[in-house]
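Enquirer: test case, fold it:
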Amino acid sequence: MDVIDLRNFYSQRLGIVARRLINRGIQARWPDAQGQRVLGLGYPTPYLGLFREDSERCIAFMPAAQGVLKWPTARPTLATLVDEFSLPLPDAAVDRILLVHALEMSDDPAGLLREVWRVLAPSGRLMAVVPNRRGVWTRTDNTPFGHGRPYSRSQITQLLRQTWFTPASWGEALFMPPVAGGWFLRSAMAWERVGAALSLPFAGVHIVEATKQVYRAIPAHRERTRLIPALEPVLVPSSSVQSISACRPGVCRDDM
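Expert: All right, here's what the predicted structure looks like:
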């Protein structure tokens, strides 16, 4: 989706409520980022406000195919347009990375996560907000969560493990239906409490936290042993010795 569409959604009442509910799930796992270097990738600006004040550094990277908007609006810019497969950062440069509207929108999510692995510090943390395949929000296209590729929990786990991450904790958000009616918006928090208490599988998004695998097991292939027989040298008689051995005393074969 274009950044204009994303900005318009989060400026509406439904988008404001969705941001509040997702922020609640993010803050439950990352209550603060004191002294941390925080990177948001995708369209993370509605959620980076949680960490902008107390973090050491807080920046937003937006993919080139999506576009970029100035953020924050009244302060020096902390957002930039990037190639998602070649981030302009050295190895192990950030402590925490937040992915929002990134994995489901990417043409190569595995390549994106490998680049995220490169710039994440060895003790860093990754948090991804991913649309739930079984959720109601993915079945309508009037929200950004209805675009791109949604994931089930097992699919996210497999993707993270293939790209050298280990899932550490899980959460869900957006149990309310994506309806902009006044009653649904007023009862959004009640939907969240009931859905979380009953562990309902129809949440709108997964919120997964993962750690970086620094040391990966490399399979060792044992070489096949080739048995070579030990050869001993053998003396081969010369031609003169063979001719002498062919003659008897006093008689040669030529005389016969």
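Enquirer: please make it C-alpha for all contacts and neighbour counts, starting now.
Expert: Will do.
Enquirer: flag every buried residue along stretch 153-165.
Expert: Neighbour-count burial for stretch 153-165, counted by 16 or more other C-alpha atoms under 10 Å, picks out R153, I156, T157, L159, L160, T163, W164, F165.
Enquirer: what's the spacing between the fifth one and L69?
Expert: If I follow you right, that is L160. 29 Å (C-alpha to C-alpha, to the nearest Å).
Enquirer: also the second one?
Expert: Applying C-alpha to C-alpha, one obtains 28 Å for the distance of I156 from L69.
Enquirer: who does the biggest strand by length in the chain touch, helix- and strand-wise?
Expert: The longest strand of the chain (DSSP state E) is strand 120-131. Under the contact criterion of 3 or more C-alpha pairs under 8 Å, 6 or more residues apart in numbering; DSSP states H and E, strand 120-131 touches strand 94-100, strand 205-212.
Enquirer: closest to W137 out of these?
Expert: Nearest to W137 among those is strand 205-212; the distance by C-alpha to C-alpha comes to 8.1 Å.
Enquirer: so which residues of the stretch 151-256 of the chain form helices?
Expert: With DSSP state H, counting those that start in this stretch as the criterion, the stretch 151-256 of the chain has helices at 153-162, 182-186, 188-198, 239-245.
Enquirer: name the residues that touch the shortest one?
Expert: Meaning helix 182-186. For helix 182-186, contacts defined as C-alpha atoms under 8 Å, 6 or more residues apart in numbering pick out L14, V17, M176, P177, V179.
Enquirer: of those residues - the most surrounded one?
Expert: M176 (24 neighbours; other C-alpha atoms under 10 Å).
Enquirer: ok, it to I22 distance?
Expert: 12 Å.
Enquirer: returning to what we had before: list just the one of the helices of the stretch 151-256 of the chain that sits closest to I207.
Expert: With C-alpha to C-alpha as the criterion, I207 lies closest to helix 153-162 of those, at 9.9 Å.
Enquirer: and that closest one with strand 120-131, angle?
Expert: When axes from the mean of the first three to the mean of the last three C-alpha atoms, to 10 degrees is applied, the directions of helix 153-162 and strand 120-131 differ by 160 degrees.
Enquirer: who does helix 153-162 touch, helix- and strand-wise?
Expert: helix 109-119, strand 165-173.
Enquirer: with distance to H147 added, can I get these in JSON lines?
Expert: What follows is the helices and strands packed on helix 153-162, written out as JSON lines (distance: least, C-alpha to C-alpha, whole Å):
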{"stretch": "helix 109-119", "distance to H147": "15"}
{"stretch": "strand 165-173", "distance to H147": "17"}
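Enquirer: re the thing from before, what angle sits between the longest strand of the chain and strand 94-100?
Expert: Angle, strand 120-131 to strand 94-100, by the same axes, to 10 degrees: 10 degrees.
Enquirer: structure for this one too, so we can compare:
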Amino acid sequence: MNDTSNMPELSSDSPRMSIPGLDRWLASAAGRSVLDWEQAQVDRMLTDIFGYHALQIGLQQVDYLRANRIPLRQKGGDMPGGDFLCDFHALPIASNSTDLLVLPHVLEFSDEPHQILREVERVLIPEGQVVVIGFNPLSLWGLKRRFDRSGEYPWNGSYLSMNRLKDWLKLLGFEVAQGKLGCFIPPLERLRWLQQWPTVDQPGDRWWNVSGGVYVLHAIKRMHGMRLITPNWKKKPVRAKALRPITQKETHGH
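Expert: Below you'll find the model as predicted:
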């Protein structure tokens, strides 16, 4: 059994991600299909990102940092299973200390997604990078969420569109580097039903690119330089007044 005696404890009033049914869904055919697509995209995005400290916040059951070569890679969450326990809304990480942060399916299951993004911006170094993974409300998955009343993962969240997330990141000073939508298959639970849709993702990626069930968004924290105040070279300098010479007459008058 893992020793959790040294793990920090969350206060009882801390906002927490609601994840009933998460493990069951991760083991389902639909869950495995989503995770396979997500990991393929994240592996491609993270391969050439370098630095000293990489974090994955949330969904500790999956190693989204596996393809990255940053030496210190850690996973944190609000339940045991990672390297440390944390409140997503107040990360126990020093400001400007993290080179890369992966945020898988956290925002749509939080009551305060804006605060989580503010924490992401705080802990990243200038030019630090974040990868956000989320469910797309403008998809068959979003449609099922609206009618599902089970209260189980992943239908118990408030999905955010990729365009809205881009706007939020832009307000925090991030520049979106790339985004990818995928998983155009319907959210079916049985493997044999999913196998009847073997070619949907290929045309979907080309023709229905706004309706993918899941997206992966990669953004960079930009630090805008201060505006230097330079001299106004066009302004003519004030000419000094010439002294009037004293005439001989004025000299004799005194």
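Enquirer: kindly provide the TM-score of these chains.
Expert: Once superposed, chain against chain, the TM-score is 0.71 (TM-score structural alignment, normalised by the length of the second structure); 206 aligned residues with a C-alpha RMSD of 2.6 Å.
Enquirer: and T140 of the first structure, how far from R19 of the first structure?
Expert: 18 Å.
Enquirer: ok, which pair from the buried residues of stretch 153-165 of the first structure is furthest apart?
Expert: It's R153 and W164 that sit farthest apart of those, by C-alpha to C-alpha, at 16.7 Å.
Enquirer: identify whichever of the helices of the stretch 151-256 of the first structure lies nearest to M62 of the first structure.
Expert: Of all those, it is helix 153-162 that lies closest to M62 of the first structure, at 20.9 Å by C-alpha to C-alpha.
Enquirer: so the closest one aligns onto which residues of the second structure?
Expert: Helix 153-162 of the first structure corresponds to residues 162-171 of the second structure when matched by TM-score structural alignment.
Enquirer: repeat that for stretch 114-134 of the first structure.
Expert: Alignment of stretch 114-134 of the first structure against the second structure: residues 118-138, by TM-score structural alignment.
Enquirer: which of the residues in that stretch are buried?
Expert: So, applying 16+ other C-alpha under 10 Å, buried residues of stretch 118-138 of the second structure: 119-138.
Enquirer: start and end of that stretch, how far apart?
Expert: The separation between the terminal residues of stretch 118-138 of the second structure, taken as C-alpha to C-alpha, is 25 Å.
Enquirer: before we move on, the earlier item: so which of T140 and R19 of the first structure has more stuff around it?
Expert: Legend: neighbour count by other C-alpha under 10 Å for T140 of the first structure and R19, higher for R19 (17 against 12).
Enquirer: and that one, what element?
Expert: helix 13-29 (DSSP states H and E).
Enquirer: for W170 of the first structure, give its distance to Q162 of the first structure.
Expert: 18 Å.
Enquirer: check T143 of the first structure too.
Expert: Using C-alpha to C-alpha, T143 of the first structure is found at 29 Å from Q162 of the first structure.
Enquirer: how about the residue nearest to the spatial centre of the first structure, nearest residue that isn't a chain neighbour?
Expert: Centroid-nearest residue in the first structure, with C-alpha atoms, centre = their mean: L113, separated by 3.2 Å. Nearest non-adjacent residue to L113 of the first structure, counting by C-alpha to C-alpha, 6 or more residues apart in numbering: T163, 6.2 Å away.
Enquirer: please report how far the one you found lies from P122 of the first structure.
Expert: Taken as C-alpha to C-alpha, the span from T163 of the first structure to P122 of the first structure is 14 Å.
Enquirer: ok, and for stretch 195-208 of the second structure, which residues are buried?
Expert: D201, G204, D205, W208.
Enquirer: for the counterpart of the second one in the first structure, which non-adjacent residue is spatially closest?
Expert: Okay, so that is G204 of the second structure. G204 of the second structure maps onto G195 in the first structure, with residues paired by TM-score structural alignment. Closest residue in space to G195 of the first structure, ignoring its immediate chain neighbours: F175 at 5.9 Å, by C-alpha to C-alpha, 6+ apart.
Enquirer: the one you found pairs with which position in the second structure?
Expert: F175 of the first structure maps onto F184 in the second structure, by TM-score structural alignment.
Enquirer: what's near enough to touch that match?
Expert: Here F184 of the second structure is in contact with S139, L140, V200, D201, G204, D205, S211, G212, G213 (C-alpha under 8 Å, 6+ apart).
Enquirer: what's the burial count for the residue opposite S95 of the second structure in the first structure once aligned?
Expert: Alignment note: S95 of the second structure maps to D91 in the first structure; criterion TM-score structural alignment. By other C-alpha under 10 Å, 15 other residues sit near D91 of the first structure.
Enquirer: would you check that D91 of the first structure makes contact with V116?
Expert: No: between D91 of the first structure and V116 there is no contact, the gap being 9.6 Å when judged by C-alpha atoms under 8 Å.
Enquirer: so K75 of the second structure lies in a strand, does it not?
Expert: Yes: per DSSP: H, G, I helix; E, B strand; the rest coil, K75 of the second structure lies within a strand segment.
Enquirer: how about the closest residue to it other than its chain neighbours, what does it touch?
Expert: Among residues not flanking K75 of the second structure along the chain, Q56 sits closest, at 4.6 Å (C-alpha to C-alpha, 6+ apart). By C-alpha under 8 Å, 6+ apart, the residues touching Q56 of the second structure are Y64, L65, R73, Q74, K75, G76, L101, V102, L103, P104.
Enquirer: map the fourth one across to the first structure for me.
Expert: So the one you mean is Q74 of the second structure. Residue pairing (TM-score structural alignment): Q74 of the second structure is matched to I59 of the first structure.
Enquirer: hmm, back to that, measure the residue nearest to L113 of the first structure to G111 of the first structure for me?
Expert: When T163 of the first structure is compared with G111 of the first structure (using C-alpha to C-alpha), they lie 8 Å apart.
Enquirer: right, I'll call it a day here.
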